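1. no sequence for this one, just the structure:
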């Protein structure tokens, strides 16, 4: 079964490490399916327009998806600039490469677009009291984890456990007005009378 593993490196050198791994251990060798840097779509407002840019989601971290971690672990040891294999532990037989927990992997699979490994903007819906009660997209399963909403910058912060500790993660969103301006079709929302 494929599991997700994390490699720690220097901040702003994530893409360099991915390129180095792909050069020294090409995906064709069959030791991993994908090596990537998860990214986040960030929104900036300029003169009333939403501008987006793509930024690194977890600075200093590179992810790798593999079914054969032991073999990959051995090969990764030869890669220069490799800082640390996250979750690396020592057991009676030597070193071990530990995957994300099932819950952490599920979170990453839920929020990342599998085509580009980017957390794209979510569409949000507010109830009659103005609270966000529904979302479509990466935030869909995590509405209850929202701790802060910045409406003017279209950002939401959620708290979630990742890498063994609580982390605050930024999601960007579109509201119904943004959808109309940008020509994005509005989704069918569940009505409040349906239990929300």
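-> The structure has been received and is ready for your questions. Worth saying up front: this structure is predicted, and the values here are computed from it rather than measured.
2. C-alpha only now, for contacts and for neighbours.
-> OK.
3. residue boundaries of the helices in this protein?
-> Using DSSP state H, the helices of the chain run over 14-24, 69-76, 102-111, 176-182.
4. Could you export the ones you listed to CSV, including columns for distance to residue 127?
-> Formatted as CSV, these follow (distance: least, CA to CA, whole Å):
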stretch, distance to residue 127
helix 14-24, 40
helix 69-76, 46
helix 102-111, 23
helix 176-182, 12
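5. Ok, which of these comes nearest residue 139?
-> Closest to residue 139 of those is helix 102-111 (CA to CA; 6.9 Å).
6. hey, where'd the strands end up in this protein?
-> 3-8, 34-36, 39-46, 49-56, 61-66, 84-85, 89-91, 94-96, 118-119, 122-126, 132-136, 146-150, 155-162, 165-174 (DSSP state E).
7. ok, and here's another one to check against it:
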């Protein structure tokens, strides 16, 4: 099951490296710090930049959440495993499927390609394919899509790379 570890923003990479050194790899199968690819204009061209998709969040796939939590309690950078009333709640099946689909079982969300047809966004390829209903805004110049959906028990705004190749 996937669980979410909430850490201090801008310390995610540092915390992940410490986590991997201190915690026995047999306690978890995957530790994800999910990033997204976005294109940023630099002079006359666009360059790809990698940014955190969920700043302050690490995703851990484990069957031993209590053991992991006990070890994490000794870490000063650690804030908490997201849960309810002291119990650690795994991501819902829907949330886990979303994470797996948009990352392709990796740690990275690539750019998507789409069109706008009659004011409706249609994703032609990429990780946002099938998630058009969650897109609330598209910034064609910055090549970004803004999604709004429920994750971790609350409404979240998510930014992902989306290049619109045609508009009619």
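-> Noted; the coordinates are in hand. Computed from a predicted model, the values in this text were never measured in an experiment.
8. Once they're superposed, what TM-score comes out?
-> Between these two chains, after superposing, the TM-score reads 0.88 (TM-score structural alignment, normalised by the length of structure 2); 166 aligned residues with a CA RMSD of 1.8 Å.
9. For the equivalent of residue 43 of structure 1 over in structure 2, which non-adjacent residue is spatially closest?
-> Structural alignment (TM-score structural alignment) places residue 43 of structure 1 against residue 39 in structure 2. The shortest distance from residue 39 of structure 2 to any non-neighbouring residue, by CA to CA, 6 or more residues apart in numbering, is to residue 48 (4.5 Å).
10. doesn't residue 110 make contact with that neighbour?
-> No - using CA atoms under 8 Å, residue 48 of structure 2 is not in contact with residue 110; the gap is 10.0 Å.
11. Those two - which one has more neighbours?
-> More neighbours surround residue 110 than the other of residue 48 of structure 2 and residue 110, with 20 against 14 (other CA atoms under 10 Å).
12. Now do residue 94 of structure 2: how many residues are near it, please.
-> 11.
13. actually residue 29 of structure 2, sorry about that
-> By the criterion of other CA under 10 Å, residue 29 of structure 2 has 12 neighbours.
14. Look up how far residue 159 of structure 1 lies from the aligned partner of it in structure 1.
-> For residue 29 of structure 2, the aligned residue in structure 1 is residue 33 (criterion: TM-score structural alignment). Distance, residue 33 of structure 1 to residue 159 of structure 1, by CA to CA, to the nearest Å: 29 Å.
15. what's the answer for residue 35 of structure 1, then?
-> 26 Å.
16. Please say which of these two ends up with more neighbours.
-> Just comparing residue 35 of structure 1 and residue 159: by other CA under 10 Å the higher neighbour count belongs to residue 35, 23 against 16.
17. show me what contacts the more buried one?
-> Residue 35 of structure 1 makes contacts with 18, 21-22, 62-65, as judged by CA atoms under 8 Å, 6 or more residues apart in numbering.
18. now residue 58 of structure 1
-> 38-39.
19. quick one: it and residue 40 of structure 1, what's the gap?
-> 9 Å.
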